[in-house]
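> following is a predicted model, sequence given first.
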Amino acid sequence: MTKNGQTPQEKTLDSSLALLKDGYDFIFKRRREMDSDIFQTRLLGQKAICIGGKEAAELFYDTSKFQRSGAIPKRIQKSLFGVNAIQTLDGEAHRHRKMMFMSLMSRERLDVFIELLAEEWEAAILRWEELEEVELFGESTELLYRAACRWAGVPIDEETVRAKAEDMSAMVEAFGAIGPRHAAGRSARRRTEEWLEGYIMDLRAGEFKVFEETAAYAMAFHRDLKDRELDARMAAIELINILRPIVAIGYYVVFNAMALHQYPEYKEKLAADEGKYRQWFVQETRRYYPFTPFLGASVIHDFTWKGHEFEKGTMVLLDIYGTTHDPKLWDEADKFKPERFEHWDSGPFDLIPQGGGGYDGHRCAGEWLTIDAMRVALEYLANRIEYEVPEQDLDLSLSRMPALPESHFVMKNVRRKPGVGAFSGV
């Protein structure tokens, strides 16, 4: 882990530009070069410790050693998460609000979402059959947004539905961007927060009625540890933290389609499958394709790990992409092999595309929903529609965060497969 008791250090004044250049591979590349799962660098003028691998992930999610407060840059809060949102909380405040998020993810509520999502896929297919070409990312973004709003108790305005879906996507697009793409994400967040803040206030005033089981109701009437309702803007921010991640599943829908196209030998297995192989395929898509590059935290107090001294206040980055591609954890890690999950032990610190540890911590509350939504998408792409994939550039640049092919995956002549029965769930 360390050599002669010394932690490897990058010999550079600042690696911020290198981070933008290398993107997802920034930490993993240096881990390979230094033959170490820990190294020190400087980012935005600050000392930073980069770690990766299963043991590093287990360390990172030890809440007695790390906190999220102060670790997420304001530029990311103002585009992706929202200022002072749940991702920035620690301790009892985080646990209390996380319980509210997790209450929305019961099996019953997830089954409701699956039904709504299938309805949106069916409606989308009817539209697609009339089109010569379909750009899958944009279309899946809209259908996911529609399903998310219906499930969460948020009204849909047909005149603005595509624009609002694109705003949700723009927040995600801003994560690893500078310049116009980042500015667009911040503008999208301001518009969306203002809209949903007004909706929260209308809910509280009784202008709208929604089921108590919905996210809109939960956010509007959630009470904090001091038995106070959330500020209306904060309630709107947390409602976005339900809707936006669901819309972001559009990236995984594209990755599902890419995997089917790049590895067509799996189509026959999926067609004959009753669900088990579909689960393996989805998990391998989550492992193989780039989604989250890394996560950050700050050290609460001085401690020693693997011969390295972690000092209070130091920024620490966990290599998410590198951990899901680590050859010490995954046999033939650079290959797409769904079968690897047949005997996987479901460890909380190796398959971490949406964070690690337990769901009472900072692991994504929507992970189960993401897997269900991907299984629905895979069922439609593999078994329920036929389409052609015209020549296009499907390369994924690891320097682009979030990763997405330039073409957004174009399909031609989309049509329903003849003889396909009613959707029967995932």
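In hand now; what should we look at? Residues are numbered from 1 along each chain as shown.

> use CA for all of it now, contacts and neighbours both
Fine.

> buried ones in stretch 167-180?
Asp167, Met168, Ser169, Ala170, Met171, Val172, Glu173, Ala174, Phe175, Gly176, Ala177 (16 or more other Cα atoms under 10 Å).

> and that stretch, how far apart are its ends?
Stretch 167-180 has an end-to-end distance of 14 Å (Cα to Cα, to the nearest Å).

> stretch 261-275 too?
OK, stretch 261-275 end separation, Cα to Cα: 20 Å.

> what sits up against it?
Leu260, Tyr277, Arg278, Ala382, Asn383, Val389, Val426 (Cα atoms under 8 Å, 6 or more residues apart in numbering).

> run the chain-centre distance for the helix or strand where the third one lies.
For Arg278, the element it lies in under DSSP states H and E is helix 276-288. When C-alpha coordinates are averaged (Cα atoms, centre = their mean, to the nearest Å), helix 276-288 and its chain have centres 15 Å apart.

> go ahead and confirm Val410 touches Glu132.
No - counting by Cα atoms under 8 Å, Glu132 is not a contact partner of Val410; they are 10.3 Å apart.

> okay, these two: which has more neighbours?
More crowded of Val410 and Glu132, by other Cα atoms under 10 Å: Val410, with 20 against 10.

> by how many degrees do the single longest helix found in the chain and helix 276-288 diverge?
Using DSSP state H, we find that the single longest helix of the chain is helix 232-262. Following axes from the mean of the first three to the mean of the last three Cα atoms, to 10 degrees, one obtains 110 degrees for the angle between helix 232-262 and helix 276-288.

> which positions in helix 232-262 come out as buried?
232-261.

> sorry, back to before: with distance to Leu59 added, can I get the contacts of stretch 261-275 in JSON lines?
Below are the contacts of stretch 261-275 laid out as JSON lines (distance: Cα to Cα, whole Å):
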{"residue": "Leu260", "distance to Leu59": "36"}
{"residue": "Tyr277", "distance to Leu59": "32"}
{"residue": "Arg278", "distance to Leu59": "32"}
{"residue": "Ala382", "distance to Leu59": "39"}
{"residue": "Asn383", "distance to Leu59": "41"}
{"residue": "Val389", "distance to Leu59": "43"}
{"residue": "Val426", "distance to Leu59": "34"}
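
> included below, for side-by-side comparison, is a second structure:
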Amino acid sequence: MMPDNHSAIPARGTGPMPRDGRLDATLALKRDPYGYIRKQSERLGSDVFQSRILLQRTICLTGPRAAELFYDHARFMRKGAAPMRLQATLFGRGGVQALDDTAHAVRKHMFMSLMTPARIDALGELFDEQWGLAARRWALAPKVELYREVREVLTRAVCRWAGVPLAEDEVALRTQQLSAMFDLAGAAGPSHWFSRYSRFRAQQWCGGLVERIRAGQVEVPTDTAAHTVAHHVDADGKRLDARTAAVELLNVLRPTVAIAVYIVQEAHALHAFPACRKPLLDDADGRHAGWFAQEVRRFYPFFPATVARVRKDFDWQGCHFPAGRRVMLDLYGTNHDHRAWEEPLRFRPERFADWRENPFTLVPQGGGNAATGHRCPGEWITLELMKRAARWLAGGMDYEVPPQDMTLDMARLPAVPKSGFVIAVRGA
């Protein structure tokens, strides 16, 4: 392992901010969303450079020191940072991701209150239950696409956990809507508009539920996300309006279903690196499952970058950051930074055996402090469900992997195997 102290990792480049010479780099970013910032950074010899993306001047950052800078809330804000197409699909308008200062702290506390060990374990138990039921169905079919099937498993589990009623005849529809918000968020053309439409319909569904809870027409347990969001009092002393409450309830459901991306990547890792299977089978205390999950999150692509805006003028590494400028932090490249990770292009779960948690070198779901900053509050849920999925995939069910195209589509957001990872289940 490399040093755990991110402050000991040198930043690259000093002096005036270098520029990507293109008139606009949107197409370059679209062609190589996971590699664009890292490659330009290496070419320019700097962890910071200026580009133009979607016709807007954008400062691009990569590396642990840059991540530490990016999560300095005195220098950066989230209001107005995310492109409108992502607000209309992935995040929703008015959600916690676009808040700052007290408004963000109060709203974030609402999410953190759901992340107790007992509640996370309860979701894990529901996930195992649904996986077991699904595996028996999968065994009746010649083969199934794991990416599609796991999204339904997660939809069933998280809706029940969150106190969101889900009738059997609407499972497919809600799975499709929740999936489209993240699986098609980076798409263009008809797929993008389908993602927008899916969010619109899902917000109607969740907004209606919030209104019925408030009216006493539906009773849900007090420790669920549906109850917590419906009765949350915001920084202004008022309850959230129904539309914003729907956005925030979806900010519990959607990211949980998106864990399907990591789970299918776990399956890919076990197939590509079969030596990882035995430690998981012998994993009495769950340590190896934890290391494996962390390495999948570090090694595999999820979302490539995150954005903010400069709050006030400042200088860093000799580069000037003007107020209002959009800034993009390279998540994938930071997770593969050779200054922080020894042999970063090798898949080695055991690297986490002596790893001290570092909020700026491992940033697949954002960096910094989840309780007070913009790091994803669902990271603990992600790890718990990934550990449980790893045990299922390593030995909890008997399956074969038929020939297929398992190339990771690195031009797709999020990147998953082109086949969706097809399996033939023999028994569970």
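Now that the structure is in, tell me what you want to look at. Remember, it's a predicted structure, so these values are computed and weren't measured experimentally.

> contacts for the helix holding Arg278 of the first structure next, please.
With Cα under 8 Å, 6+ apart as the criterion, helix 276-288 of the first structure contacts 252, 255-256, 259, 269-270, 324-325, 334-342, 351-353, 371, 374-375, 378-379.

> in the second structure, what range does the helix or strand just after it match?
Helices and strands here follow DSSP H and E; after helix 276-288 of the first structure, the next one along the chain is strand 294-299. Under TM-score structural alignment, the alignment places strand 294-299 of the first structure onto residues 305-310 of the second structure.

> post-alignment, that stretch versus the first structure, mean distance?
Superposed on the first structure, stretch 305-310 of the second structure shows a mean distance to its aligned partners of 0.4 Å (mean Cα distance after the TM-score superposition for the first structure).

> buried residues in that stretch?
Counting neighbours by 16+ other Cα under 10 Å, stretch 305-310 of the second structure gives Ala305, Val307, Ala308, Arg309, Val310 as buried.

> pretty sure the last one contacts Arg326?
Yes - counting by Cα under 8 Å, Val310 of the second structure sits close enough to Arg326 to count as a contact (6.6 Å).

> quickly list what's touching both of the two.
Contacts common to Val310 of the second structure and Arg326, judged by Cα under 8 Å, 6+ apart, are absent.

> and stretch 22-37 of the second structure, end to end?
Start-to-end, stretch 22-37 of the second structure (Cα to Cα) is 13 Å.

> what's the matching residue for Leu86 of the second structure over in the first structure?
Match for Leu86 of the second structure (TM-score structural alignment): Ile76.

> quick one: that match from Ala177 of the first structure, how far?
10 Å.

> over to Ala333 of the first structure?
28 Å.

> nearest spatial neighbour of the equivalent of Tyr147 of the second structure over in the first structure, skipping sequence neighbours?
Correspondence of Tyr147 of the second structure to the first structure, assessed by TM-score structural alignment: Phe137. Excluding its sequence neighbours, the residue lying closest to Phe137 of the first structure (Cα to Cα, 6 or more residues apart in numbering) is His408, at 5.3 Å.

> Thr89 of the second structure falls within a helix, correct?
Yes - the assignment for Thr89 of the second structure (DSSP: H, G, I helix; E, B strand; the rest coil) places it in a helix.

> how many neighbours does it have?
Thr89 of the second structure, neighbours per other Cα under 10 Å, totals 25.

> trace Thr102 of the second structure over to the first structure, please.
Using TM-score structural alignment, Thr102 of the second structure lines up with Glu92 in the first structure.

> name the element that match belongs to?
helix 91-103.

> what's the helix or strand that comes right after that helix aligned against in the second structure?
As assigned by DSSP H and E, the chain's next helix or strand after helix 91-103 of the first structure is helix 107-128. Helix 107-128 of the first structure corresponds to residues 117-138 in the second structure, going by TM-score structural alignment.

> quick one: the helices in the stretch 51-200 of the second structure?
64-70, 84-86, 101-112, 117-138, 146-162, 171-183, 190-214 (DSSP state H, counting those that start in this stretch).

> ok, the stretch 251-400 of the first structure next?
Using DSSP H, counting those that start in this stretch, helices in the stretch 251-400 of the first structure cover 266-271, 276-288, 320-323, 367-379.

> pipe those helices into JSON lines and attach mean neighbour count and distance to Lys21 of the first structure per row.
Output for the helices of the stretch 251-400 of the first structure, formatted as JSON lines (neighbours: other Cα atoms under 10 Å; distance: least, Cα to Cα, whole Å):
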{"stretch": "helix 266-271", "mean neighbour count": "16", "distance to Lys21 of the first structure": "34"}
{"stretch": "helix 276-288", "mean neighbour count": "22", "distance to Lys21 of the first structure": "20"}
{"stretch": "helix 320-323", "mean neighbour count": "28", "distance to Lys21 of the first structure": "15"}
{"stretch": "helix 367-379", "mean neighbour count": "22", "distance to Lys21 of the first structure": "29"}
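
> give me the mean deviation of stretch 246-255 of the first structure from the second structure.
Relative to the second structure, stretch 246-255 of the first structure is 0.4 Å off (mean Cα distance after the TM-score superposition for the first structure).

> so where in the second structure does that stretch end up aligned?
Against the second structure, stretch 246-255 of the first structure falls on residues 256-265 (TM-score structural alignment).

> again with stretch 158-166 of the first structure
Taking TM-score structural alignment, stretch 158-166 of the first structure hits residues 168-176 over in the second structure.

> stretch 187-196 of the first structure now?
Going by TM-score structural alignment: stretch 187-196 of the first structure matches residues 197-206.

> also stretch 31-47 of the first structure?
Counting by TM-score structural alignment, stretch 31-47 of the first structure sits on residues 41-57 of the second structure.
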